[in-house]
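[1] next input, structure requested:
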Amino acid sequence: MAIRCLLALLILQVALARDYYDILKVPKGAADSVIKRSYRKLALQYHPDKVKGSEEEKAAAAKKFADINHAYEVLSSEEKRRIYNRYGEDGLKQHGAQGGGGGGGGAADIFSQFFGGAFGGGFGFGGGEEEEQTPKGHNVRVDLEVSLRDLYVGTTVRVLRDKPVARPAKGTRKCNCRNKVVTRQLGPGMFQQFQQQECQECPNVAYARETEALNVAVEPGMSDRQEVVFFEEGEPLLDGEPGDLNFVLRTRPHVRFERAGNDLRHNLTISLVDALVGFSTEVEHLDGHKVHVAAAGVIVPGHVVRLPGEGMPLFEHPDRHGDLFITVTVAFPKALTEKQKAAVRETFKGLHDEL
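    Have a look, this model is predicted:
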């Protein structure tokens, strides 16, 4: 019994452990420069001063921002990264090398190293020197079809990416060309300014095609047309950084459910008898669990039953859900026999007078 409890505890710890590479959206073997650039982009995206919305959305962004900073603190350290790769987050704790982990001053310090005096005691973006912009290749946008069930429970889609990669080639080339402003004095009080191009000789390169497998994480509650970004997986650029690869989620229509924000809508057809006396039935949800639906009394076509908490999970809050709205449609018989008509008339005799 004790061994079973220990195994369950270990499994729970593994499930709850954070994947620092996934947080920074980089592969496990990523170079330090790739980790650094990915951190820079994510830190700006989730910085509390950059996120607009409700207090809950801002709180979620602040937590994400702290996780991003903690992940970078670990992966940017050769010692911490080595321990993490071998023993995971628990190993960092045992070696006392986990770092800040909770944001606060640690997150501010790491962020300020990238963006100069951007904090000034708070989270503002004023001050500091503007970072030099590095040329980037073109971003690539790819539509990725997913099912409504994928967006409900989450999934991982494996995609093969065929891309051009720069490889060493024979010879040299002129690169890093830039225009330099030159000032020449022509005489007393007379100056001439002109631009002069400077070039450097660099090793030559050639493009080759390379196929790489990417795992696109579709998280519960993601929305249609939401983008999943793979930094520097876009088109390469000589003497610059590669662009990004953006997967745009496209939801395939579902035969039974329709999404409306965080809510779900479903059409339920019942018989005329059920419409007159009430009904009780079950509807199979996207993940296979059964949802009980019932209504008493006479139900008119178009009646809506609302089931709280049976809608889509909220993105980054998968423990919370929208609602499920079920619209009732009544299936009328195509025809009645004379005997059935007489029985109906007898059954509802005097009902018109009561109404």
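[2] can we go C-alpha only for contacts and neighbour counts from here?
    Noted.
[3] list the contacts for the residue positioned nearest the centre of the chain?
    The centroid of the chain falls nearest to Val228 when counting by C-alpha atoms, centre = their mean (5.3 Å). With contact taken as C-alpha atoms under 8 Å, 6 or more residues apart in numbering, Val228 is in contact with 216-217, 246-249.
[4] now Asp244
    138-140, 229-235.
[5] closest to Val146 among those?
    Of all these, Val229 has the smallest distance to Val146: 16.0 Å, by C-alpha to C-alpha.
[6] excluding sequence neighbours, find me the nearest residue to that closest one.
    Asn246 (4.6 Å; C-alpha to C-alpha, 6 or more residues apart in numbering).
[7] surely that neighbour and Arg161 touch.
    No. Using C-alpha atoms under 8 Å, Asn246 makes no contact with Arg161, being 11.8 Å away.
[8] the more surrounded of the two?
    Applying other C-alpha atoms under 10 Å to Asn246 and Arg161 shows that Asn246 carries more neighbours, namely 20 against 14.
[9] this one as well, want them side by side:
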Amino acid sequence: MKEDYYDILGIAKGASAAEIKKAYRKKAVQYHPDKNPGDASAEEMFKKAAEAYEVLSDDNKKARYDQYGHAAFDGSGGFGGGGGGGMNMDDIFNQFGDIFGGFGGGGGFSGFGGGGGGQRRVKGSSLKIRVSLTLEEVANGVEKKIKVKRKIQASGVTYKTCSTCGGRGQVTKVTNTILGRMQTAATCSSCGGSGQILDRKPNDADSQGMIVKEETVSVKIPGGVEDGMQLKVTGKGNDAPGNGVPGDLIVAIETLEHETLKREGDNLHYDLYVSISDAVLGTSKEIDAVVGKVRIKLEPGIQSGKILRLRGKGITGLNGYGAGDLLVHVNVWTPKTLNKEQKEFFEKMQTNENFIPSPEKSDKSFFEKVKEMFS
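    Take a look at the predicted model:
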């Protein structure tokens, strides 16, 4: 069983954003790889702390975690870092560079972009695409094959150590102040922080030794996603020069409008129109649902405005957590034109006691129905 994120950082559940950041920084300093070389357990704690901070520092992810725990992120297929179980060291240092900057008072730790004596690993730029999903795909989850044009390192490209920074990716500057000698570090402008510059490249490559290639990327989209959500496919963005790591592919979700069903959270709404005769005599109707067609029974004397709730026939919650309902709104259709015989029938019925409105106490008002629908 995974450890509680609050326990990992050593904070209470009601901790503020500042307290969360402070606690993470403390853990990051304690277990940083440069302070614990070769210590696998320290590296694991370092990753756990980063994973916890990634969730608790994001208001939306934190709210989901507070409500559902780790189940909020299990099987999310790479959602924007939520849960972060697959985080690696490059992800951590790239994502939380502002947290690591300035450790130790002299320009930070080395090795991963902190700013000390080691070579940085530059991350390639991310790509963003939009994927359109039908309501059925949203409800059931789907695997999409997407064609992506991304920059990759050309065959035959070679690099050499940057002479400006000596392969460190950063240049340091020492200045004398009234407080003493101050040392600052900045990304090397010659190599962009990679520590390497282009040596040889084929004619079809750009100035960084890259070519554009179209690839087919498989993206698993879990059921329950909503319009505007973004998924991250690690390593499927643009390559980085030299020994850098590829960027990510950001998949933005767009949901298509369904012909008869309307989504509201995990619930679905369906407007069912029935004739006066069907409402009086009762009938059964086949209607749309995301699981296919379903048949419902209308009792004789059903009233316009009645809401029938089909439990569990809505959208399955993100990561399979529960399912919404299908709400069928009954609308009795009043004919606008009548022939002579039909008109005579309804004229006779105007004074018939069975046709005079007589709502029972059990019949809910419009406002009560709305309240019930949203409860």
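[10] TM-score for this pair?
    TM-score for the superposed chains, counting by TM-score structural alignment, normalised by the length of structure 1: 0.59, backed by 262 aligned residues with a C-alpha RMSD of 4.5 Å.
[11] Ser277 of structure 2 maps to what in structure 1?
    Counting by TM-score structural alignment, Ser277 of structure 2 lines up with Val273 in structure 1.
[12] equivalent analysis for Arg130 of structure 2, please.
    Correspondence of Arg130 of structure 2 to structure 1, assessed by TM-score structural alignment: Asp143.
[13] pretty sure that match sits in a strand.
    Yes. Assessed with DSSP: H, G, I helix; E, B strand; the rest coil, Asp143 of structure 1 lies in a strand.
[14] for it, give me its contacts.
    Contact partners of Asp143 of structure 1, counting by C-alpha under 8 Å, 6+ apart, are 247-250.
[15] among those residues, who's most crowded?
    Most neighbours among these, by other C-alpha under 10 Å: Leu249, with 21 neighbours.
[16] surely that one and Ser147 touch.
    No. Leu249 of structure 1 lies out of contact with Ser147 (C-alpha under 8 Å); the separation is 9.6 Å.
[17] could you name every residue contacting both of those two?
    Common neighbours of Leu249 of structure 1 and Ser147 are not found (criterion: C-alpha under 8 Å, 6+ apart).
[18] please enumerate residues in contact with stretch 50-69 of structure 1?
    Contact with stretch 50-69 of structure 1 is made by 20, 23-24, 39, 42-48, 101-104, 106-107, 110-111, 316, as judged by C-alpha under 8 Å, 6+ apart.
[19] give me the buried subset of those residues.
    By neighbour count, with 16 or more other C-alpha atoms under 10 Å, those hold 20, 23-24, 39, 42-44, 46-48, 101, 103, 106-107, 110-111 as buried.
[20] how far away is Lys147 of structure 2 from Ile211 of structure 2?
    Distance, Lys147 of structure 2 to Ile211 of structure 2, by C-alpha to C-alpha, to the nearest Å: 16 Å.
[21] still on that earlier bit, between the contacts of Asp244 of structure 1, which sits nearest Gly261 of structure 1?
    Val229 (21.8 Å).
[22] Ala139 of structure 2 contacts Gly223, correct?
    Yes. The pair Ala139 of structure 2 and Gly223 qualifies as a contact (C-alpha under 8 Å) at a distance of 5.1 Å.
[23] show residues contacting the helix or strand encompassing Ile197 of structure 2.
    Assigned by DSSP states H and E, Ile197 of structure 2 falls within strand 196-200. Residues from elsewhere that reach strand 196-200 of structure 2, judged by C-alpha under 8 Å, 6+ apart: 156-162, 167, 169, 190-191, 207-209, 241-242.
[24] ok so, going back, please identify which of Ala139 and Gly223 of structure 2 sits among more neighbours.
    Higher neighbour count among Ala139 of structure 2 and Gly223: Ala139, with 24 against 21, using other C-alpha under 10 Å.
[25] I'd like the distance between the more buried one and Asp271 of structure 2.
    As judged by C-alpha to C-alpha, Ala139 of structure 2 and Asp271 of structure 2 stand 19 Å apart.
[26] what does Asp90 of structure 2 give?
    With C-alpha to C-alpha as the criterion, Asp90 of structure 2 and Asp271 of structure 2 are 51 Å apart.
[27] highest neighbour count among the contacts of Asp244 of structure 1?
    Counting by other C-alpha under 10 Å, Gly234 has the largest number of neighbours within those, with 23 neighbours.
[28] helix, strand or coil for the alignment partner in structure 2 of it?
    Correspondence of Gly234 of structure 1 to structure 2, assessed by TM-score structural alignment: Gly237. Under three-state DSSP, the three-state class of Gly237 of structure 2 is coil.
[29] where exactly do the strands run in the stretch 201-350 of structure 2?
    For the stretch 201-350 of structure 2, applying DSSP state E, counting those that start in this stretch gives strands covering 210-221, 230-233, 249-255, 261-264, 267-275, 283-289, 292-298, 307-310, 326-333.
[30] quick one, helices of the stretch 101-250 of structure 1?
    For the stretch 101-250 of structure 1, helices defined by DSSP state H, counting those that start in this stretch occupy the ranges 105-115, 148-153.
[31] how much space between the counterpart of Leu298 of structure 2 in structure 1 and Tyr84 of structure 1?
    Leu298 of structure 2 maps onto Ala294 of structure 1 when the alignment is built from TM-score structural alignment. Distance, Ala294 of structure 1 to Tyr84 of structure 1, using C-alpha to C-alpha: 52 Å.
[32] tell me which of those two has more neighbours.
    The neighbour count for Ala294 of structure 1 versus Tyr84, taken as other C-alpha under 10 Å, is higher for Tyr84 (21 against 11).
[33] what comes up buried for the helix or strand the more buried one falls within?
    Assessed by DSSP H and E, Tyr84 of structure 1 sits inside helix 78-94. Under the neighbour-count criterion of 16+ other C-alpha under 10 Å, helix 78-94 of structure 1 has 80-81, 83-84, 88-89, 91-92 buried.
[34] likewise for stretch 23-32 of structure 2?
    23-25, 27-29, 31-32.
[35] tell me the angle of the longest helix seen in structure 1 relative to helix 78-94?
    The single longest helix within structure 1, with elements called by DSSP state H, is helix 55-75. Helix 55-75 of structure 1 and helix 78-94 are oriented at 120 degrees to each other (axes from the mean of the first three to the mean of the last three C-alpha atoms, to 10 degrees).
[36] go through helix 55-75 of structure 1 and flag the buried ones.
    Quick answer for helix 55-75 of structure 1 (16+ other C-alpha under 10 Å): 58, 60-75.
[37] sorry, back to before: Gln226 of structure 1 versus the match of Arg130 of structure 2, what's the distance?
    Per C-alpha to C-alpha, Asp143 of structure 1 is found 10 Å from Gln226 of structure 1.
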